[in-house]
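# Can you look at this prediction? I've put the sequence above it.
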Amino acid sequence: MPQTQNLSASSFLNACTVSPDVRELRPDYRSLLIVVEGLELHELPAQSAVVADDLITRAEERSQALLAESPVTELPHVAAWREAYRAFGAKPQRTRNSLEALLRRAGGGLPRVNALTDIYNAISVLHQLPLGGEDFSRYRGPARLIRASGEEPYDTVAHGEPVIEHPEPGEVVWRDEDGVTCRRWNWRQCRRTALTDDTTTAFFILDALDPVTDDELSAAGDALTRALTTLGTDVRSTRRMISGG
């Protein structure tokens, strides 16, 4: 059942936190959090499909060029996240961060879902950083990046059926008041906050580790919000960068 997010975009972002034990794990971690309001996904203009298609094509070309020079696991941004996963006990060969998962699919063509998802997947590949999108209205309280106790509920699907699972103790997860919203930092999002065609306000998390710079992270956010302005007549965004260290 959808939850009501009573916080304004700016109040929500100002209340989002990264816990000290996550900062200790990776002092180079930074997150750019963006709330995008005014989406009109049921009445998209033709321009939005053109923008999404162009971004997907560019992202596929970018991934093919990168993978022609190096195996995916040796790309600097992918390698950094694989190291981060190992630091909290995850096996990156079994649970791949969202950027690596997209790059591995790009050779055969990136997945096409809808204009909103296609845009942020393309930005993820073009700017070489994990990027997740969720329905802001389904959050309960602010987003928090923590190391899990192992008792937090995680709403997902297994074998085609809704189930509640739990993260491993010490796993890095995003969560709100109701439970885990994304497991293993940026591996897999929960079912509860998933974007739908009814989403009017979206929440995006752009994750960065070295060698991504703050300027590069900001540029990815600029590219995302610029593309999303085609998904409504009054699309507006609010952002906040959280630095580690």
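Alright, I've got the coordinates. Residues are numbered from 1 along each chain as shown.
# make it CA atoms for all contacts and neighbour counts henceforth
Fine.
# Helix, strand or coil: sort out the nearest residue to R239 once chain neighbours are set aside for me.
Distances taken as Cα to Cα, 6 or more residues apart in numbering place I34 nearest to R239, at 4.3 Å, with adjacent residues excluded. Here I34 is strand, with the state taken from DSSP: H, G, I helix; E, B strand; the rest coil.
# Report how many residues lie close to I34.
Using other Cα atoms under 10 Å, I34 has 23 neighbouring residues.
# does it really touch I205, like I thought?
Yes - with contact defined as Cα atoms under 8 Å, I34 and I205 form a contacting pair (6.6 Å).
# For the helix or strand encompassing R62, buried residues please.
Following DSSP states H and E, one finds R62 within helix 46-69. Residues of helix 46-69 classed as buried under the neighbour-count rule (16 or more other Cα atoms under 10 Å) are 48-49, 51-53, 55-56, 58-64, 67.
# Not counting its own residues, what contacts that helix?
Helix 46-69 has contacts (Cα atoms under 8 Å, 6 or more residues apart in numbering) with 75, 103, 106-107, 109-110, 115-116, 118-119, 121-123, 125-126, 227, 230-231.
# Mark which of these are part of strands, please.
Judged by DSSP state E, the subset of the contacts of helix 46-69 located in strands is empty.
# which SSE is R82 in?
Per DSSP H and E, R82 falls inside helix 76-87.
# Now do that helix: distance to the chain's middle.
Taking Cα atoms, centre = their mean, to the nearest Å, the mean C-alpha location of helix 76-87 is offset from the chain mean by 16 Å.
# Can you give me the distance of G244 to L145?
12 Å (Cα to Cα, to the nearest Å).
# Show me the helices in this protein, by range?
9-15, 20-25, 46-69, 76-87, 98-106, 115-127, 214-228 (DSSP state H).
# Output the contacting helices and strands for the second one.
I take that to be helix 20-25. The helices and strands touching helix 20-25, judged by 3 or more Cα pairs under 8 Å, 6 or more residues apart in numbering; DSSP states H and E, are strand 144-147.
# so how far is the strand it packs on from its chain's centroid?
15 Å.
# count of residues packed around G245?
Neighbour tally, G245, other Cα under 10 Å: 12.
# thought it was touching R23?
Yes - counting by Cα under 8 Å, R23 is a contact partner of G245 at 5.9 Å.
# one more structure, for comparison:
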Amino acid sequence: MHVIPHITSDIWVQRPDFHLLSITLRHAQVQTETSTALSELLAEAEASARQDDALRDAHLAAWGEAYRGFGAKPNRTPCSAAALLKRTRKDGTLPRISPLVDAYNAVSVLYGVPVGGEDLDRYAGRPRLIVAKGDEPFDTNQNGAPVVDHPDPGEIAWCDERGVTCRRWNWRQGHRTMITAESRALWLVLEALAPMTPTRLQEAGSRLEDVISSLCPTVEIATSHLDQMTANLSA
């Protein structure tokens, strides 16, 4: 079954320009070695990080504005795409984690789009993007030890029925639903604001899907684009 997340109405009040691409993967037994498609995508993303990109910069600036809108400080806790771009520029290369995660990190840097990934077998219910009350549990690690944290009241966060899965919209993912080498059912989400168009977001998603297919020829992929209008139809 394809995953269609639920976006609470308060999100659309704050950012009516928010839209996303939902990608569901089934039978995703990703091989451990890389593929030519992934190697080429990584090289392209690393080269792009060394160059100015007006479209990418404008999109990341919009995310900074969105973070300030719910009280976060983007210079201190930037969105995942901005943090990854900064790290890539500093190190000269993208971090290598696993082929699938490397693929969506490369797309994130190349397009300046936050990309998240969740293990659906560890997920409880439908993904929801909410304005947090502040008492929702968020399992994470501090100094190498597991701890339960909580979002700030008014913070935008992804959650499932057991708690927050990603804080500050797309800043930091929780430990419980992280993708591992054993993950087979996955949900990926690419998140966008104006000025990123649906066409450009779809392009980013298609690049990612092509690389995933090269890593895992047996994978089943389903995608959908969600914005304020289509969300009202799927609620």
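Good, I have the coordinates. Note that the structure is a prediction, hence the values are computed from the model and not measured.
# Pick the most deeply packed of the helices of structure 1.
helix 115-127 (a mean of 23; mean count of other Cα atoms under 10 Å).
# residues in structure 2 aligned with that one?
Aligned using TM-score structural alignment, helix 115-127 of structure 1 spans residues 99-111 in structure 2.
# how much does the matching stretch stray from structure 1?
Stretch 99-111 of structure 2, aligned to structure 1 and superposed, deviates on average by 0.8 Å (mean Cα distance after the TM-score superposition for structure 1).
# So what touches that stretch?
Taking Cα under 8 Å, 6+ apart as the rule, stretch 99-111 of structure 2 contacts 30-34, 38, 41-42, 44-46, 48-49, 55-56, 81-82, 84-85, 94-96, 113-115, 117, 204, 207-208, 211-212, 215.
# For R176 of structure 2, what is the corresponding residue in structure 1?
R176 of structure 2 maps onto R192 in structure 1, by TM-score structural alignment.
# And for its match, the neighbour number?
20.
# Could you do the one 10 residues further on as well?
The criterion is other Cα under 10 Å. On that basis, A202 of structure 1 has 23 neighbouring residues.
# That one contacts G133, doesn't it?
Yes - applying Cα under 8 Å, one finds A202 of structure 1 in contact with G133, separated by 6.5 Å.
# and for those two, which residues touch both?
L195.
# got the contact list for the aligned residue in structure 2 for I34 of structure 1?
Under the alignment (TM-score structural alignment), I34 of structure 1 pairs with I23 of structure 2. Contacts for I23 of structure 2 (Cα under 8 Å, 6+ apart) come out as 2-3, 187-189, 221-224.
# try it again with 7 Å
187-189, 221-224 (Cα atoms under 7 Å, 6 or more residues apart in numbering).
# So how do I select the buried members of the residues you listed in PyMOL?
With 16+ other Cα under 10 Å as the criterion, this PyMOL line picks the buried residues out of those:
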select buried, resi 187+188+189+221+223
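# which one among the contacts of I23 of structure 2 gets closest to R167 of structure 2?
V189 (14.4 Å; Cα to Cα).
# aligned partner of the closest one in structure 1?
In structure 1, V189 of structure 2 lands on I205 (TM-score structural alignment).
# now the residue nearest to its match when sequence neighbours are not counted: how far from D222 of structure 1?
Distance criterion Cα to Cα, 6+ apart; nearest residue to I205 of structure 1, sequence neighbours excluded, is L33 at 4.9 Å. Using Cα to Cα, L33 of structure 1 is found at 12 Å from D222 of structure 1.
# How about R188 of structure 1?
On the measure of Cα to Cα, R188 of structure 1 and D222 of structure 1 end up 24 Å apart.
# Hmm, H150 and D135 of structure 2 touching each other?
Yes - D135 of structure 2 is within contact range of H150, at 5.9 Å (criterion: Cα atoms under 7 Å).
# how about stretch 137-150 of structure 1, which residues of structure 2 does it hit?
So stretch 137-150 of structure 1 is aligned with residues 121-134, judged by TM-score structural alignment.
# So for that stretch, first residue to last residue, what's the gap.
26 Å.
# can you list the residues that contact it?
5-8, 10, 150-162, 176-177, 185.
# one step back: enumerate every residue touching the match of V189 of structure 2.
31-34, 131-133.
# What is the neighbour count of C16 of structure 1?
C16 of structure 1 - counted by other Cα under 10 Å - has 17 other residues nearby.
# ok, now which ones touch it?
Taking Cα under 7 Å, 6+ apart as the test, what C16 of structure 1 contacts is 142-144.
# From A143 of structure 1, how far out is it?
For C16 of structure 1 relative to A143 of structure 1 (Cα to Cα), the value is 5 Å.
# ok, now A194 of structure 1?
From A194 of structure 1 to A143 of structure 1 the distance is 14 Å (Cα to Cα).
# for L126 of structure 1, same thing?
On the measure of Cα to Cα, L126 of structure 1 and A143 of structure 1 end up 25 Å apart.
# Same question for R105 of structure 1.
29 Å.
# what's the answer for Q189 of structure 1, then?
Relative to A143 of structure 1, and taking Cα to Cα, Q189 of structure 1 is found at 13 Å.
# any idea how far the match of stretch 137-150 of structure 1 is from the chain center?
On Cα atoms, centre = their mean, the centre of stretch 121-134 of structure 2 falls 14 Å from the chain's centre.
# cool, stretch 182-191 of structure 2 as well?
Taking mean C-alpha positions (Cα atoms, centre = their mean), stretch 182-191 of structure 2 and its chain are 9 Å apart.
# I'm done for today, thanks for sticking with me.
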